[in-house]
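In: Build me a model:
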Amino acid sequence: MPDAALTIEPFSPSADPAALADLRARLRATRWPDAPEDAGWSLGTDLDELRALVAHWADGFDWRAQEAELARLPRYRARLGGLGIHFVHARAAASAGPALPLVLCHGWPDSFWRYQKVVPLLTDPAAHGADPADAFDVVVPDMPGYGYSDRPAGAPLASPAVAGLWAELMAGLGYPRFGAAGGDIGSHVSRYLALDHPDRVVAVHRMDGGLPVFTGDRAQLTAEERAWFDEVGAWGAAEGAYGAIHRTKPQTAAFGLTDSPVGLAAWIVEKMRAWSDCDGDIGRSFTKDEILTNVTLYWLTGTIGSSMRMYHANGALPVEQLTRRVDVPSGFSLFHGDILRPPRAWLERMTNVVRVTEPPRGGHFAPFEEPELYAQEVRDFFRPYRTAR
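Out: The predicted structure follows:
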């Protein structure tokens, strides 16, 4: 039974009509920047493509329909660490076998939205052509300062603290043992669940190995690892400006991004395009309505600033935290279109690796881009650990 100390309340938000009217007014009053001819995406978000998206946002996008679609997931709020935390809690279908509890950890720039499509595939595999014995009880929390979870009033929480909240949440839901999975910052949170709660996490599945931190002599690394370090450095120089801002001066950017929905969309959409497996055509990975649902969640909850501040908190973690080795059995699905895919040698250096796969499709947002493929990866990985719950 759930811990009596955890008070859980059903949650089904409905946006204030005045907030939606204000959003449309702001979109229609946008003061657009200029852009060099044929700049495309080379300098950041493409002006013409964003104009088209914003026109749909102002006059074609139906937030109420998207709100209703999100409400199909069973959603709740609970107090954890003094914060109201929003989470999906979807139990396995009654026809399924014994379910493995699984906490799914999202990243940036998203929220529980990342796992919207995959939850039914994991809770009721038989309805989707898979083995009913692979069913999960799925929990998808919004991190503090993201989505419908509270924004910390004081210092932002780093990944180890969020992992502690998720361990408390799973205990309060009646799950003494569970699996953990995530990508992006959610991979970081999943890692700390395994590091700090190894007696409770049966196994951990991640989509990436995180940014490399190595305090020894680089000569001790394999040639493949050294090449990857160089790749990470080159990527950071070309693509990492957003992360440097998030880590150092997130509040400065938050003023503009919280005031301008178009600025917010530009900040998020550029990453959705660059990090997905779309070969430069974002429409291959997301519909306009899917993009705008993610962006509108940030707009209506006012969480872009608080979400960015988590980078600042993580940037202050001591190196000793970043170099700890995970002993809990770990699996990695390195999707074809994701960024900075680490070599197996690095994963084995930092974790107790039991499985590494390279799915042929999908990118950084694979649970949303390729939900069937992601669900199969998760089912396959956790199958040997179901008896450990």
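In: switch to C-alpha atoms for all contacts and neighbour counts from now on
Out: Fine.
In: show me what contacts residue 53?
Out: Neighbouring residues of residue 53 by C-alpha atoms under 8 Å, 6 or more residues apart in numbering: residue 288.
In: What distance do you get for it to residue 295?
Out: 11 Å (C-alpha to C-alpha, to the nearest Å).
In: Same question for residue 340.
Out: Residue 340 is 24 Å from residue 295, by C-alpha to C-alpha.
In: of the two, who's got more company?
Out: Applying other C-alpha atoms under 10 Å to residue 340 and residue 295 shows that residue 295 carries more neighbours, namely 22 against 17.
In: Residue 78: what secondary structure?
Out: Of the three states, residue 78 takes strand under DSSP: H, G, I helix; E, B strand; the rest coil.
In: That one touches residue 9, doesn't it?
Out: Yes. Judged on C-alpha atoms under 8 Å, residue 78 makes contact with residue 9 at a distance of 6.5 Å.
In: Show me the helices in the stretch 251-389 of the chain, by range?
Out: 261-275, 288-301, 304-315, 319-322, 344-350, 366-369, 371-382 (DSSP state H, counting those that start in this stretch).
In: Tell me which of those sits most buried.
Out: Most buried of the helices of the stretch 251-389 of the chain by mean neighbour count (mean count of other C-alpha atoms under 10 Å) is helix 366-369; its value is a mean of 24.
In: want to put them side by side, so please do this one too:
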Amino acid sequence: MTDASAVQPFDETASDEALDDLRRRLVATRWPDDPADAGWSLGTDVDYLRDLVAYWADGFDWRAQEATLSRLPRFRSTVDGLSIHFVHARAVAGSDRAVPLLLNHGWPDSFWRFTKVIDLLTDPAAHGGDPADAFDVVVPDMPGYGYSETPAGAALDSKAVAALWAALMSRLGYESFVTAGGDIGSGVSRYLALDFPSQVRAVHRTDAGVPAPDQDTSLLTAPERRWLDESAHWTATEGAYNAMHRTKPQTAAFGLTDSPVGLAAWIIEKLRSWSERGLDAYARDEILTLVTMYWLTGTIGSSMRMYNANAAIPAAEQKRFVEVPSGFTVFPGEITHPPREWMERVANTVRVTEAPRGGHFAAFEEPEVYVDELREFFRPFRG
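Out: Now for the predicted structure:
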């Protein structure tokens, strides 16, 4: 049973002062020059962001978004000394075979990544699915993201976050569960399976990690080496943010924490380049809900520091093989596309599929496709 005394309802309301300050900063933005015909080729497009910021300042209704988010069953609980915010949405009444599902977000997002799939997962019958596929869904914000507390010292790495989530699931009364994630959340899901195999029945991921720094890549297959070459090209052309996050995140944090427009530029460029349909995958209000959450919680710096923490994970940890049954979905708009050989090299891979559409933020871009993938993969592990 859930330890009710340790889990409290959560409903955050931003102060009028915070929203007034945000608008003042938006209106007072000092804009960079706009090189002719640059568009998105050098980073965030100035004309696009000018239009969006004008709407953010005088059209976007944060209170309406707050009201929508407040309808989710959101809670807070202190786990290992950190106050953790999470969604805990139970399957609809009568779903006696519901399986607990822990969803792990990545960067630059939060529980926001999974807001579109929660109802589909908890009440499949209401959305044309089989009621036997219902899940109890838990979606935490990682420490230093969204509404979860930021550690006072060094950021936690994915392995440490996995230990927090194992404790959280036990507190919620789940002796065993399945888990899924993308981006950094894939790593958290992986460490849950590695370190808590008696609790985790199966794990689904949308990416499979990369070789450890000391791995002998000469032993890889030709498809694996082609994938690494493609990944190296992507890193050289698109990976500057990653190098900054891993090495000097605090330097970037000053500007991104002080300027809402700088924050928006940093996040929105990633939404565009990592989504299969670019910014067409999102409504303006959806984009601004994510960015405004980062602004109001002041968590852009703490979220970036997790890259630095993960970079320090020992190579031996990075090379451990996942024995828990694993499934992977490759989305066409994802950053890289590892071959099945790599997935089988790193995990007890029982299912690999190629989705028809979607990108890095698949759960938000294409919620129905993502949910179908989870339903199909986890069906044999319902117990």
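In: Can you pull the TM-score for these?
Out: Superposed pair, TM-score by TM-score structural alignment, normalised by the length of structure 2: 0.98. Supporting alignment: 383 aligned residues with a C-alpha RMSD of 1.0 Å.
In: shared neighbours of residue 78 and residue 9 of structure 1, which are they?
Out: With C-alpha under 8 Å, 6+ apart, residue 78 of structure 1 and residue 9 have no common neighbours.
In: So the two - more neighbours on which side?
Out: residue 78 (20 against 12).
In: now that one, nearest residue through space, not along the chain?
Out: Among residues not flanking residue 78 of structure 1 along the chain, residue 8 sits closest, at 4.8 Å (C-alpha to C-alpha, 6 or more residues apart in numbering).
In: residues contacting that neighbour?
Out: Applying C-alpha under 8 Å, 6+ apart to residue 8 of structure 1 gives the contacts 76, 77, 78, 79.
In: The first one: neighbour count?
Out: Which is residue 76 of structure 1. The number of residues near residue 76 of structure 1, taken as other C-alpha under 10 Å, comes to 18.
In: That one: what's it in contact with?
Out: Per C-alpha under 8 Å, 6+ apart, neighbours of residue 76 of structure 1: 8, 9, 10, 11, 12, 86, 87, 88, 89.
In: Could you find the closest non-adjacent residue to the last one?
Out: What sits nearest to residue 89 of structure 1 in space, not counting adjacent residues and going by C-alpha to C-alpha, 6+ apart, is residue 139, at 4.6 Å.
In: where's that neighbour, which helix or strand?
Out: strand 136-141 (DSSP states H and E).
In: I'd like to know which of the contacts of residue 76 of structure 1 are buried.
Out: Applying a neighbour-count criterion of 16 or more other C-alpha atoms under 10 Å, the buried members of the contacts of residue 76 of structure 1 are 8, 11, 12, 86, 87, 88, 89.
In: is it possible to export these to CSV including distance to residue 316 of structure 1 and secondary structure?
Out: Output for those, formatted as CSV (distance: C-alpha to C-alpha, whole Å; DSSP: H, G, I helix; E, B strand; the rest coil):
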residue, distance to residue 316 of structure 1, secondary structure
8, 32, strand
11, 33, coil
12, 35, coil
86, 26, strand
87, 27, strand
88, 30, strand
89, 32, strand
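In: Please produce CSV containing those residues, extended by distance to residue 20 of structure 1.
Out: Below are these laid out as CSV (distance: C-alpha to C-alpha, whole Å):
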residue, distance to residue 20 of structure 1
8, 28
11, 20
12, 17
86, 22
87, 24
88, 24
89, 28
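In: just those residues now: which is nearest residue 1 of structure 1?
Out: Set against residue 1 of structure 1, the nearest of these by C-alpha to C-alpha is residue 8 (12.8 Å).
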